[in-house]
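Engineer: pasting the structure only:
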C-alpha cells in the first residue's frame, strides 16, 4: 500500500502513524434528513475546511469514509509525542473553524502505531473513541488511549429498577426522582456506550409504564402521544441530554399522579365505600374491589390506608360486623348460620370467631346484651 501511495505522489512518512476520525454531531438531524445534494454541499464544505487547515502540512492524507472523514497523519521519526501534539493541534483548529460556520463535529484520535499494516485497526479505534462523544459531549477531541481501559458498567436488574420506580412514583417526591437519575448516571458518564444507556433508559420507561398502569394512567394521558417518548430517546446525541430527559419524564409523571390524586381525593374512598356497601354480602376481596374500580390492588390498598388510616379489608370487616349486629337483634330472629351468609361469610365458625374478636362478645352474648 505504501508503494501505491508513493506512485500517486501521496506524501507519507514511514515511522509513526495516527488516525483522526471526523464525524458530524447529531448526524441524524443535521445530515441524514437533507436530500443528497444538500448532503454533498455539507460534506464539500467540511472537505474544504479540512484541506485549508492541512494544506501547508506534509505527511497527512484525508479520506472520506461514507458518513465520516479520516485524516492519516504520519511522521518521519518515532517520537509519539510530536505526532500526538500535531493531531490535537489539527483537531482543535478543525473543530473551531467549523464551529464558526455553525457546523458541529467531534474527532476521535487513534493510538500511535509504527506498523502501517495496523492502519485499518487503528482507524477502527479512532471510531471507537467517537462513541464516547455520547458520554463527553459534542465538539470533542477524544483520544482512544483515554477510553480504551474504561471498565464497563454492570447491567442493572429489571426487578430492581421496577421496585425503585414504584417507590419513587408512590412517594410523589421529585427529589427522589432526581437522586435516582443522578446516581444512575454517575455509573454511566465515564463508561457506558450509547447503546447501554439507551437500553437502560428503555427498561426504565417500561418500568414507568408498568407502574402508571397501576394508577390507571397511560403515557398518552401525561405526554399526549406515547410515541414521543420513544422517538426522543432514539435521537439524543449526548448523555447529558438523556439524563435531563429521563429526569423530566419521571418528574412529569409524578406531577401528573399527584394532581390526579388531588382531583380524586375523597372521591376514590367514597367509591370504595359504595362498592363495599353494595357487595358486602358477596365473597369480595381487595383484588376484586380493585378490579371493579380499575385499579391495582396494592396501590388501592396503600392509597386507602394513607387516606383513612385503615385497610380496605378492615373497613369491609367493619361494615359486615355492623350489618351482623343489626341482623342479630332483628325482630325476625335470624339464625347465626343465616346471618353469617347474609354478611358474606360462608363459614359460620369463622364468622363467630371474627365477630367475637371484633365486638368482644359472641353473637349469642351480643344478642342477650342488646335485649336487656
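Structural biologist: Yep, that arrived. What you see is a predicted model, and the numbers here were worked out from it, not measured in a lab.

Engineer: all contacts plus neighbour counts: C-alpha atoms, from now on.
Structural biologist: Noted.

Engineer: Quickly note the distance from residue 182 to residue 211.
Structural biologist: Applying Cα to Cα, to the nearest Å, the value for residue 182 to residue 211 is 21 Å.

Engineer: Just to check, residue 281 is in contact with residue 341?
Structural biologist: Yes: between residue 281 and residue 341 there is a contact under Cα atoms under 8 Å: 7.3 Å.

Engineer: which ones are touching residue 315?
Structural biologist: If you count contacts by Cα atoms under 8 Å, 6 or more residues apart in numbering, residue 315 has none.

Engineer: Quickly note the distance from residue 362 to residue 254.
Structural biologist: The gap separating residue 362 from residue 254 is 48 Å, by Cα to Cα.

Engineer: Comparing the two, which residue is more hemmed in?
Structural biologist: Neighbours per residue (other Cα atoms under 10 Å) separate residue 362 from residue 254, with residue 254 holding more: 22 against 17.

Engineer: Below is structure B, check it against A:
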C-alpha cells in the first residue's frame, strides 16, 4: 500500500475481486436451486430409472447398484421375483373415455397395486406398458432362497388380485420364476409377461405362473399335455357324473405340487366347463357358478381336502345344470337342424356349415342329433337328399347329372353310388320301376 499505484489499476483489481465473488455466490445459488429441483424431481427420475431397468436398459450390475443406492432403494440380498400385472378388458371403460378419465382410471389401478404392497418396502412398482404394471419383489437375508422368492411372489399377486377385486377391477397377473442378478430383472419381467399371454386360453382374473406355462420346462410340458386332453376328460366327467373319481385322480398327480399349482389346475377345469357349456349355447354364469366366484372361493380354501370337495361339488352342479338345460333344448335343436337340411339339401352342406348356421359347435350338434335320432347329421342329410332324388326320378324327366346337382351332389358317379347304397337300386332302375305307362 506504500508503493505508488495507479488508481485505475487498483479499481480494476478490486472490480475483478468483486466480480469473482459475485460469480461464486451465483454458482452456489444455482447449485442450491438445481439441488432443490433434483430433489423435487426424484420421484420422476426414480420412475424413469425403474422403467428402463424393467425394459433391460439399466446397464450392468455395478451401474444398477449405484442407481439403487442413489435413489435409496433396496438392493436384493438373494433371488427375487417379478410380476406383470395387467388390467383386464379395459375397452368398456377406456375406449370412449375422455383423456382425463382414462388417466384417472389408470392412476386408480396403480394406487391399487401400491396399496396392496404398502407394507413391503422391499419392492419396486412401475407402469411398464400402457395397461401393464411391473412389480419386483426383493427379499431380506432371511428370505434369500428361490422358494422364499416364489412364495413372496404368489402372496403378493394374491393380495393385488384381492385388492383389485374389492375395488371392482379385474386383473390378470403373470408371475416370473425366481431370478438372481440385478441385470436379469428384464428377463424376469419377460417371463411374467409371457405368462400373461396365456390369458387368452385361461380367461380374465387369473394368477398365471411362468413355471407352469413356459415352453421347455417339465411343468410346462405336463401342462401342455393336460391342456390338450383336458376338454375331452372334463366332457366325459360332465356326461358320466364321475366327478369324485376324476378329482381323486387329478389331485393325486404327483406333478401338482403346492396349493398354487392345484388352484391353477382347478381354474383350468372351470375354463374347460365354461367352454364346453358355450359349445351348447349355455352360459356358466347363469348356473350360479360364475368363474369369478369360483376363483374367489378357491382363494379361501387352505387344504387339499377342501379343494377336493370344492371341485367335486362344482363338477356335479355343472353336470346337473347342463343335463337339465340340454334335455329342455335338445328336441328343439334337432328340429332346427332337420328344418335347415330339408330347406337347403341342394347346397354343399357340411356339419360345420349346419352348426355355424344354428350357432352351435359341430361336436355338440352331432352329439345331440345322434342321441335324439340314432343318426349322425350326415346320415340324415343323405336320406333327405335321396328322398328328394326319388321324387325327382318319379315325377320329372330330368337327366341324372341334373338330379345329382339338384340334390346337392357335385359328382354324378358319387350320387349313383350313394343312391344304390340307400335304396338297393341305381337311379335308372328306380325310375324304370316306379314310373307307370303314363309317366313322363
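Structural biologist: Yes, it's here. From a predicted model like this one, the values you see are computed outputs, not experimental measurements.

Engineer: So which of residue 182 and residue 211 of structure 1 has more stuff around it?
Structural biologist: residue 211 (23 against 15).

Engineer: So that one is in contact with residue 167, correct?
Structural biologist: No: counting by Cα under 8 Å, residue 167 is not a contact partner of residue 211 of structure 1; they are 9.5 Å apart.

Engineer: The lengthiest helix in structure 1 vs structure 2, average offset?
Structural biologist: For structure 1, the helix with the greatest residue count under DSSP state H is helix 239-279. Helix 239-279 of structure 1 differs from its equivalent in structure 2 by a mean of 1.4 Å after superposition (mean Cα distance after the TM-score superposition for structure 1).

Engineer: Show me what that helix packs onto, helices and strands only.
Structural biologist: With contacts defined as 3 or more Cα pairs under 8 Å, 6 or more residues apart in numbering; DSSP states H and E, helix 239-279 of structure 1 has these neighbours: helix 133-136, helix 158-171, helix 174-186, helix 194-213, helix 219-223, helix 286-292, helix 312-328.

Engineer: now do 7 Å
Structural biologist: helix 174-186 (3 or more Cα pairs under 7 Å, 6 or more residues apart in numbering; DSSP states H and E).

Engineer: Show me what the helix it packs on is packed against.
Structural biologist: When contacts are defined as 3+ Cα pairs under 7 Å, 6+ apart, helix 174-186 of structure 1 sits against helix 239-279.

Engineer: Let me know how buried residue 267 of structure 1 is, in neighbour terms.
Structural biologist: Residue 267 of structure 1, neighbours per other Cα under 10 Å, totals 12.

Engineer: Repeat that for residue 81 of structure 1.
Structural biologist: 10.

Engineer: Show me which positions of the helix or strand harbouring it end up buried.
Structural biologist: Using DSSP states H and E, residue 81 of structure 1 falls within helix 80-100. Across helix 80-100 of structure 1, burial judged by 16 or more other Cα atoms under 10 Å covers 80, 83-84, 87-88, 90-92, 94-98.

Engineer: Same check on stretch 271-285 of structure 1?
Structural biologist: In stretch 271-285 of structure 1, counting by 16+ other Cα under 10 Å, buried: 272-273, 275-276, 280-281.

Engineer: what does that stretch rub up against?
Structural biologist: 316, 320, 342-344 (Cα atoms under 7 Å, 6 or more residues apart in numbering).

Engineer: a markdown table please, covering these and showing distance to residue 163 of structure 1 and neighbour count.
Structural biologist: A markdown table is the format used below for the contacts of stretch 271-285 of structure 1 (distance: Cα to Cα, whole Å; neighbours: other Cα atoms under 10 Å):
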| residue | distance to residue 163 of structure 1 | neighbour count |
| --- | --- | --- |
| 316 | 29 | 20 |
| 320 | 35 | 22 |
| 342 | 41 | 18 |
| 343 | 37 | 22 |
| 344 | 35 | 18 |
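
Engineer: Dump these to JSON lines, plus distance to residue 49 of structure 1.
Structural biologist: Shown next, in JSON lines, are these (distance: Cα to Cα, whole Å):
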{"residue": "316", "distance to residue 49 of structure 1": "77"}
{"residue": "320", "distance to residue 49 of structure 1": "83"}
{"residue": "342", "distance to residue 49 of structure 1": "88"}
{"residue": "343", "distance to residue 49 of structure 1": "86"}
{"residue": "344", "distance to residue 49 of structure 1": "84"}
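
Engineer: May I ask which two of those are separated the most?
Structural biologist: 316 and 342 (13.9 Å; Cα to Cα).

Engineer: Could you check how far the residue mapped onto residue 316 of structure 1 from structure 2 is from residue 404 of structure 2?
Structural biologist: Using TM-score structural alignment, the partner of residue 316 of structure 1 in structure 2 is residue 381. Separation of residue 381 of structure 2 from residue 404 of structure 2 (Cα to Cα) stands at 14 Å.

Engineer: Likewise for residue 40 of structure 2?
Structural biologist: Counting by Cα to Cα, the gap from residue 40 of structure 2 to residue 404 of structure 2 is 84 Å.

Engineer: When those two are compared, which one has more neighbours?
Structural biologist: residue 404 (24 against 11).
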